[in-house]
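> Here's my sequence, what's the structure:
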Amino acid sequence: MSKPKSPDSLRSARWFAPDDLRSSTHRSRAMQMGYAASEWSGKPVIAIINTWSDINPCHAHFKTRVDDVKRGVLQAGGFPIELPAISLAEIFVKPTTMLYRNMLAMDTEELIRSHPVDGVVLMGGCDKTTPALLMGATSAGLPAIYVPAGPMLRGNWQGTVLGSGSDVWKYWDERRAGRIGKTEWEGVEAGVARSHGTCMTMGTAATMMAIAEALGMSLTGASSIPAADVNHIRMCSASGRRIVEMVWEDLTPAKILTRDAFENAIRTGMAMGCSTNAIIHVIAQARRAGIPIDLDDFEKASRIIPVIANIRPSGDTYLMEDFFYAGGLPGLMSRLKDKLHLGALTVTGRTLGENIDGAGVFNDDVIRTIDNPIYNEGALAVLKGNLAPDGCVIKPSACAPHLRKHSGPALVFDDYPSMKAAVDNEDLDVTPDHILVLRNAGPLGGPGMPEWGMLPMPKKLLKAGVKDMLRLSDARMSGTSYGACILHVAPEAYIGGPLALLKTGDIVSVDVPGRSIRMEVSDEELARRRAAWTPPPPRYERGYGWMFAKHIRQANDGCDFDFLETQFGAPVAEPVIY
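Model prediction:
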């Protein structure tokens, strides 16, 4: 492909090339680190934003994979520099990594803008890192390619295949019900995570890595490769080579992240059995690109795209390793050709249609045909009504069918500790018809909208053999979770959304096929309750949390900071170099 850019037009040349004192200092300090002028002169400087840390098991291999990316950059004639960013270790960061997704997005954007770089490789995978890196790179505007961490190997315990999250919840309920003991549980603990890499169910990590590929921001097939597979190493070096070419071609995110690209991502996500978190992250990513995606776009896709990836938790057998062997994302997308915009441009420099041309499926039970889905509609459904006027979401492909249309009395909790204590109390007055409700767990109330939405089943019901019931909250839930959980209620209760007015005993009616949710309470009674409602005190009085509270958007708007969306103000100018 032709090279629109010349060496003297490289962005990095503004730092290194001029014959003046300022640039002399830049060259001198680079030489201080052992580099020779020939290593950067006339070459694209490539930032590698690495979210590795000692406490992020999903990214443990990034400590060495970054060397594979560097190798590719060097092979293609570029000059690589690694720029560490906040890691967002999903399991360990409290109250939730979602509180810090936008911090990583800002970190990414400012690292790119402030350094002498011409293009960027984004290394992420664990849940919030993928959308955060892409959001930041989109706002920065330089050529960018995404390197996914990849899923870990399948788990194993006593000959039983284990899936991240999904089987943890299942066996923990078995332990709470007294059907397995401490020794068995310790075996599950040790066997469920056997290698580096992200969750190997179709959780949020696998979902967002695949969505990045469907958007066109990673190499074809990259998102499905298991982290421990040698193909992952080759993909990393190939990404390093490709970003150098992208710089010469001036192939920026703005040329890739079109409305067609986002519709491809949403439709692919629906077919995968994607995480409910995809809605929040994709909306935020799209708005960074100036594309007005909203809940209606997901609802439209849900009506025309069936779930064809038979992967837990929507499926009941297979994991991401099986998905890779069966053909991975290119195989799945090849079965959606009639539903996709095949002319969308990708980081390969080719269209999506060209990328997946000839892709095959090698196991028709893992990746089903459109005519033989595991669920006839898309993975997610958007519900609206007087309880959630701005919408809420459920994953009907992963919940008991009889609960997709249900009315029952609410059992309401204002905070997680009181809810947790209640469901462990075997004297709790609860039946399978009740709807468990947790509120004040949204973007502001959580704070940060923690993954509390898969409310634990009451121990009393577990012991009676009940496996599922309707659960409702303004929180999120892990993509590895399952069950009849209604999430992301907007506006959230903490800011006075209708959920704040619900009382224990009120009847809540849910109709997934009809896409409705309402509390059977008169408008007059709701007005009386609203007049008596008192706003809770702020969660933060200083620091990042204070800034978060002042600027966070609600779930239906993607939970980005208002001042980072494209309509807030003019694009940031290139930095003055002096």
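
> okay, CA-based contacts and neighbour counts for the rest of this
Noted.

> Pull out the buried positions in the lengthiest helix in the chain.
The longest helix of the chain (DSSP state H) is helix 230-249. Within helix 230-249, the residues that count as buried by 16 or more other Cα atoms under 10 Å are 232-249.

> do stretch 151-160 as well
Buried residues in stretch 151-160 (16+ other Cα under 10 Å): Pro151, Met152, Leu153, Arg154, Gly155, Asn156, Trp157.

> Mind jotting down where the strands sit in this protein?
All strands of the chain, identified by DSSP state E, fall at 45-50, 79-84, 119-124, 144-148, 155-157, 160-162, 381-385, 388-394, 405-413, 435-438, 471-473, 485-487, 507-511, 516-519.

> Return the most buried member of the ones you listed.
Of all those, strand 144-148 carries the top mean neighbour count, a mean of 32, counting by mean count of other Cα atoms under 10 Å.

> Let me know the angle separating that strand from strand 119-124.
Orientation check (axes from the mean of the first three to the mean of the last three Cα atoms, to 10 degrees): strand 144-148 against strand 119-124 gives 20 degrees.

> Pro44 and Ser9 touch, don't they?
No. Shown here, Pro44 and Ser9 do not form a contact pair, counting by Cα atoms under 8 Å, at 10.1 Å.

> Tell me which of these two has more neighbours.
Pro44 (29 against 12; other Cα atoms under 10 Å).

> And this one, please, so the two structures can be compared:
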Amino acid sequence: MPPSHETDPQDAAQGMAKGLTNYGDRGFSLFLRKAFIKGAGYTDGALDRPVVGIANTGSAYNPCHGNAPQLIEAVKRGVMLAGGLPMDFPTISVHESFSQPTSMYLRNLMSMDTEEMIRAQPMDAVVLIGGCDKTVPAQLMGAASAGIPAIQLITGSMLTGSHRSERVGACTDCRRYWGRFRAEEIDAQEIADVNNQLVASVGTCSVMGTASTMACIAEALGMTVPGGASPPAVTADRIRVAEQTGTQAVQIARERLTIDKVLTAKAFENAMRVLLAIGGSTNGIVHLTAIAGRLGFEVDLKALDRMGRETPVLLDLKPSGDHYMEDFHHAGGMATLLRELKPLLHLDALTVTGRTLGEEIERAGPGFPQDVVRTRANPIYPQGGIAVLQGNLAPGGAIIKQSAANPLLMEHEGRAVVFENAADMAERIDSPDLDVTADDILVLKNIGPKGAPGMPEAGYIPIPLKLAKAGVKDIVRISDGRMSGTAFGTIVLHVTPEAAVGGPLAHVRSGDRIRLSVKERALELLVAPQELARRAAERPVMPPTAERGYRKLFLQTVTQADQGVDFDFLRAPQTQARVPSGKP
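Predicted structure coming up:
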């Protein structure tokens, strides 16, 4: 069972009688609650229905959730059609581009807000409305800890735009055009023109970035209604999904289908298969690990890598392919992908519909001709999009998105060009005096969970300007940070332990030799152990601290990437099992 703060004698209560405020008189507590809610015009008949909470993450700072008002109205309609009482409430809203220092820094805070608001307010089930990168994992983490029936509603992807007759969409094309601008291949007027076209509507990134990855993972976990991952934000299909979500929320409230019955070990293994098959964001591993940790499961990265060797990339979406999320939706969405993955899935995993994943795949009917989801006999990439690396530079593991990397660089040995932190990189990366060649390996330290703090998406280290101008499009890059799922290149991420806590990365110096072998899953610093020990003694690492507030809490309790960058006190105290099991 999910962890709880304490045993609540009111757990069996339902509706407005659930979780009463403590005035020392239970009868008076319910009397007072009803008196106040009736001030909003509710009748006793309405208040006797199952209560469905709706987490409202709309915000003027969050265009990814710009359709939240329409979704809330549709959810309410679905709840009322099913005989429930909808109650929307606000929580923290986190947008990737509007969060300083990074949205990952605030993900755990949003998860705590979500958990505590679910606990504090009377609801028999909760609808979680989220879309932008960190919101869906934050909501699933919080709901997993709160333990009540829950269902995820994805806000949906944006539409694509057009620049000089070329179809474009955020944010793989953002990075591609910005790279061309840095290399002086296009001028200031063109970069301004394309800026107007990259985000053609409200909604999340239209490629297989973290937002789309988490949408697909949520459906694979069984946490959305069927077809809930792919409809774009501004479509009628998305509004219908919202109404269906409201209706289903009443059903799971009545059946008391709590979230732990859906988020099982089998569900997490299914989600990992999907993550690999869609060429999903590397962030998906961190988020799945954090969600699983809230339920007492521990993610086994080695088993995940073994799973990846037999799970090809099938989804032809940028950055691993060519299409966009609206194309995936037109191709049948997750039903098309899951149908192709059936032999590799746990078809008996339960979903929020009360039916199994296998039953839902069958209910979706037969497939139809399309060119977005490949067959396993004709994949985009023969192995899963993500590979797990280990070696003396990353004893706790590191990852690489091999489906978006340059095949010529995935077996490479080179000289390290080291940046001590993000500020050092910003100061020197474009210097004409930087001693760097295309055969070198860029190393960026201190952008991990504690080092930044918040593990920013700075792992997508830009090509040094002198190389970009010379036409270099990729170079091996290594860091203890993350990168956006919309990014591409031969980039090693999540090096664990991070530099800020004294991991081996802290002691890499410019001129050291590093060997990367994706085939062997190896990341090796070619420096003698005695020399590394001498460096560590010469320059001992002092982890960063803070004097007050959320930053102090974050730095004192945040875990490393292999445990999901969650707070240690929010993870379930007992480990139920390791996932994946490694069994097909």
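
> about what we covered before: specify which member of the buried residues of stretch 151-160 of structure 1 is nearest to Gln554 of structure 1.
Nearest to Gln554 of structure 1 among the buried residues of stretch 151-160 of structure 1: Pro151, at 29.7 Å, using Cα to Cα.

> For the residue nearest to Val307 of structure 1 when sequence neighbours are not counted, grab the count of nearby residues.
Closest residue to Val307 of structure 1 apart from its sequence neighbours, by Cα to Cα, 6 or more residues apart in numbering: Ala271 at 4.1 Å. By other Cα under 10 Å, 32 other residues sit near Ala271 of structure 1.

> got it, and Arg176 of structure 1?
By the measure other Cα under 10 Å, the count of residues near Arg176 of structure 1 is 17.

> Which position in structure 2 pairs with it?
Superposed on structure 2 with TM-score structural alignment, Arg176 of structure 1 falls opposite Arg182.

> cool, and Ser12 of structure 1?
Checking with TM-score structural alignment, Ser12 of structure 1 has Met16 as its match.

> Quickly note the distance from the aligned residue in structure 1 for Val207 of structure 2 to Val512 of structure 1.
Mapped onto structure 1 by TM-score structural alignment, Val207 of structure 2 lines up with Thr201. For Thr201 of structure 1, the distance to Val512 of structure 1 equals 24 Å [Cα to Cα, to the nearest Å].

> For those two, work out which one has more neighbours and name it.
Thr201 (31 against 20).

> wait, Gly384 of structure 2 sits on Leu304?
No. The pair Gly384 of structure 2 and Leu304 fails to qualify as a contact (Cα under 8 Å) at a distance of 9.7 Å.

> which of those two has more neighbours?
Shown here are Gly384 of structure 2 and Leu304; by other Cα under 10 Å, Gly384 has more neighbours (30 against 23).

> Contact partners for the more buried one?
Shown in contact with Gly384 of structure 2 (Cα atoms under 8 Å, 6 or more residues apart in numbering): Leu276, Ala277, Gly279, Met307, Gly308, Arg309, Glu310, Thr311, Pro312, Val313, Ser403.

> Filter those down to the buried ones and hand me the PyMOL line.
Buried residues among the contacts of Gly384 of structure 2 (16+ other Cα under 10 Å), as a PyMOL selection:
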select buried, resi 276+277+279+307+308+310+311+312+313+403
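
> what two of the contacts of Gly384 of structure 2 are the furthest from one another?
Most distant of the contacts of Gly384 of structure 2, by Cα to Cα, are Met307 and Ser403, 15.2 Å apart.

> ok, back up a step: can you give me the distance of the residue nearest to Val307 of structure 1 to His115 of structure 1?
Distance of Ala271 of structure 1 to His115 of structure 1, computed by Cα to Cα: 39 Å.

> what does His59 of structure 1 give?
Distance from His59 of structure 1 to His115 of structure 1, by Cα to Cα: 24 Å.

> one step back: Ala82 of structure 2: which of the contacts of Gly384 of structure 2 is nearest?
Taking Cα to Cα as the measure, Ala82 of structure 2 sits nearest to Ala277 out of the contacts of Gly384 of structure 2, at 35.7 Å.

> What's the closest one aligned with over in structure 1?
Matched by TM-score structural alignment, Ala277 of structure 2 corresponds to Ala271 in structure 1.

> Please verify my assumption that that match contacts Ala309.
Yes. Contact between Ala271 of structure 1 and Ala309 holds when scored by Cα under 8 Å: they sit 6.4 Å apart.

> which residue ranges form the helices in the stretch 351-500 of structure 2?
Using DSSP state H, counting those that start in this stretch, the helices of the stretch 351-500 of structure 2 run over residues 357-363, 422-428, 465-469.

> which stretches of the stretch 51-200 of structure 2 form helices?
Shown for the stretch 51-200 of structure 2, the helices assigned by DSSP H, counting those that start in this stretch span residues 68-81, 103-120, 135-146, 172-182, 188-195.

> Serialize these to CSV and add fields for distance to Leu553 of structure 2.
Below are the helices of the stretch 51-200 of structure 2 laid out as CSV (distance: least, Cα to Cα, whole Å):
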stretch, distance to Leu553 of structure 2
helix 68-81, 31
helix 103-120, 10
helix 135-146, 17
helix 172-182, 33
helix 188-195, 38
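
> Asp305 of structure 2 corresponds to which position in structure 1?
In structure 1, Asp305 of structure 2 lands on Glu299 (TM-score structural alignment).

> actually Ala218 of structure 2, not the one I typed
The equivalent of Ala218 of structure 2 in structure 1 is Ala212 (alignment by TM-score structural alignment).

> tell me the contacts of that match?
Thr130, Tyr146, Ser218, Ser223, Ala265.

> Stretch 28-39 of structure 1: end-to-end distance?
The first and final residues of stretch 28-39 of structure 1 sit 13 Å from each other (Cα to Cα).

> distance between that stretch and the chain's centre?
Taking Cα atoms, centre = their mean, to the nearest Å, one finds the center of stretch 28-39 of structure 1 at 38 Å from the center of the full chain.

> and Phe31 of structure 2, how many neighbours does it have?
Look at Phe31 of structure 2: counted by other Cα under 10 Å, it has 12 neighbours.

> if I look at it, how far off is Asp88 of structure 2?
Distance from Phe31 of structure 2 to Asp88 of structure 2, by Cα to Cα: 22 Å.

> Can you give me the distance of the counterpart of His412 of structure 2 in structure 1 to Leu501 of structure 1?
Using TM-score structural alignment, the equivalent of His412 of structure 2 in structure 1 is His406. Taking Cα to Cα as the measure, His406 of structure 1 falls 21 Å from Leu501 of structure 1.

> Kindly report the same for Ser473 of structure 1.
In terms of Cα to Cα, Ser473 of structure 1 sits 13 Å off from Leu501 of structure 1.
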